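[1] Below are the sequence and a predicted model for it; my questions follow.
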Amino acid sequence: MIAGSIALPGIKIGEGNFSGISDAKYVPTSVETLTEGTSFGIGDITLDLTELDRAELRSYSSTPINIPLSGGIGELRIIVPADIPTTADTAVAVGSVSDTHGSQGGIGRSTITYENELVANGAEPILHLDLSVGVGEISIKEK
């Protein structure tokens, strides 16, 4: 896989574009490809942030890096680095949200906020995820 590109066709995070139908896994190594965000109509998307350059991430410590990702129908699987302070706002109209703290689901759920242990213990967030799905699931895991 080439850094900054997607493993499967149909969606390219970092170009702020829309993809109709796609299943993809993305493992970026640089922050600059993430901040424009992306959206998809139908699909399963995995975003693994564990390969991001730690020195680059820490250089953003005064302002969190906002990463928007949204979909119509499908699953968003996000893997965040356990050693980087991370928060997320998640919204699923019909479906569920799961993270290291548990799972919530239903119809018409409002925004659910996630924060990893570093943020819960007082660290300022470096990564902030803005995630939404109309129908489906959002899962956030730490690695």
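    That came in fine, so what should we check first?

[2] rest of the way, CA atoms for contacts and neighbours
    Fine.

[3] Let me see the ranges of the strands in the chain.
    Here the chain has its strands, by DSSP state E, at 18-26, 38-48, 65-80, 86-99, 102-107, 112-115, 127-142.

[4] can I get the ones you listed in JSON lines with distance to residue 58 and mean neighbour count?
    Formatted as JSON lines, the strands of the chain follow (distance: least, CA to CA, whole Å; neighbours: other CA atoms under 10 Å):
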{"stretch": "strand 18-26", "distance to residue 58": "21", "mean neighbour count": "17"}
{"stretch": "strand 38-48", "distance to residue 58": "18", "mean neighbour count": "20"}
{"stretch": "strand 65-80", "distance to residue 58": "10", "mean neighbour count": "22"}
{"stretch": "strand 86-99", "distance to residue 58": "12", "mean neighbour count": "22"}
{"stretch": "strand 102-107", "distance to residue 58": "28", "mean neighbour count": "12"}
{"stretch": "strand 112-115", "distance to residue 58": "17", "mean neighbour count": "16"}
{"stretch": "strand 127-142", "distance to residue 58": "10", "mean neighbour count": "21"}
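
[5] putting a second one here so we can go through both:
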Amino acid sequence: MPISVGVGDVRVIVPQGAAVRAVVTNGAGSVSWDVGGDSQSTDGLGLSDRTFETQSAQDGQAELVVEVSLGAGDITIEEN
């Protein structure tokens, strides 16, 4: 599922318990990952091709692959 936005905030809600892999690129802003009991965040400039995965995606094949490209803003990926 590719998502591309120039400027703004992107919020992706994934199904709870899914094997998820997210590859994100953010020119300026922050990225937050709160999926599968794992919470991570990073911010700054030039955040390119950062990959986040649930443990189940690391152990096997991801059921859902999310690609987010954002010029400037905040990316949030979380479970419902």
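    Good, I have the coordinates. Since we're looking at a predicted model, the values are computed, not measured.

[6] Please state their TM-score.
    After superposition, the two chains reach a TM-score of 0.86 (TM-score structural alignment, normalised by the length of the second structure), with 76 aligned residues with a CA RMSD of 1.1 Å.

[7] picking that back up, dump the strands of the first structure to a markdown table, plus distance to residue 55 of the first structure.
    Output for the strands of the first structure, formatted as a markdown table (distance: least, CA to CA, whole Å):
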| stretch | distance to residue 55 of the first structure |
| --- | --- |
| strand 18-26 | 20 |
| strand 38-48 | 17 |
| strand 65-80 | 14 |
| strand 86-99 | 15 |
| strand 102-107 | 31 |
| strand 112-115 | 21 |
| strand 127-142 | 13 |
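
[8] Residue 55 of the second structure corresponds to which position in the first structure?
    Taking TM-score structural alignment, residue 55 of the second structure has residue 117 as its aligned residue in the first structure.

[9] Actually, residue 12 of the second structure.
    When the first structure is aligned by TM-score structural alignment, residue 12 of the second structure is paired with residue 78.

[10] can you pull the contacts of its match?
    When contacts are counted by CA atoms under 8 Å, 6 or more residues apart in numbering, residue 78 of the first structure is found next to 46-49, 138-141.

[11] Between all of the residues you listed, which two are separated the most?
    49 and 138 (15.1 Å; CA to CA).

[12] how close does the closest residue to the match of residue 55 of the second structure other than its chain neighbours sit to residue 73 of the first structure?
    The shortest distance from residue 117 of the first structure to any non-neighbouring residue, by CA to CA, 6 or more residues apart in numbering, is to residue 85 (7.7 Å). Residue 85 of the first structure sits 29 Å away from residue 73 of the first structure, going by CA to CA, to the nearest Å.

[13] on that earlier part again, tabulate the contacts of residue 78 of the first structure in JSON lines, adding columns for distance to residue 89 of the first structure.
    Compiled in JSON lines, the contacts of residue 78 of the first structure are given as follows (distance: CA to CA, whole Å):
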{"residue": "46", "distance to residue 89 of the first structure": "17"}
{"residue": "47", "distance to residue 89 of the first structure": "15"}
{"residue": "48", "distance to residue 89 of the first structure": "17"}
{"residue": "49", "distance to residue 89 of the first structure": "16"}
{"residue": "138", "distance to residue 89 of the first structure": "11"}
{"residue": "139", "distance to residue 89 of the first structure": "12"}
{"residue": "140", "distance to residue 89 of the first structure": "11"}
{"residue": "141", "distance to residue 89 of the first structure": "14"}
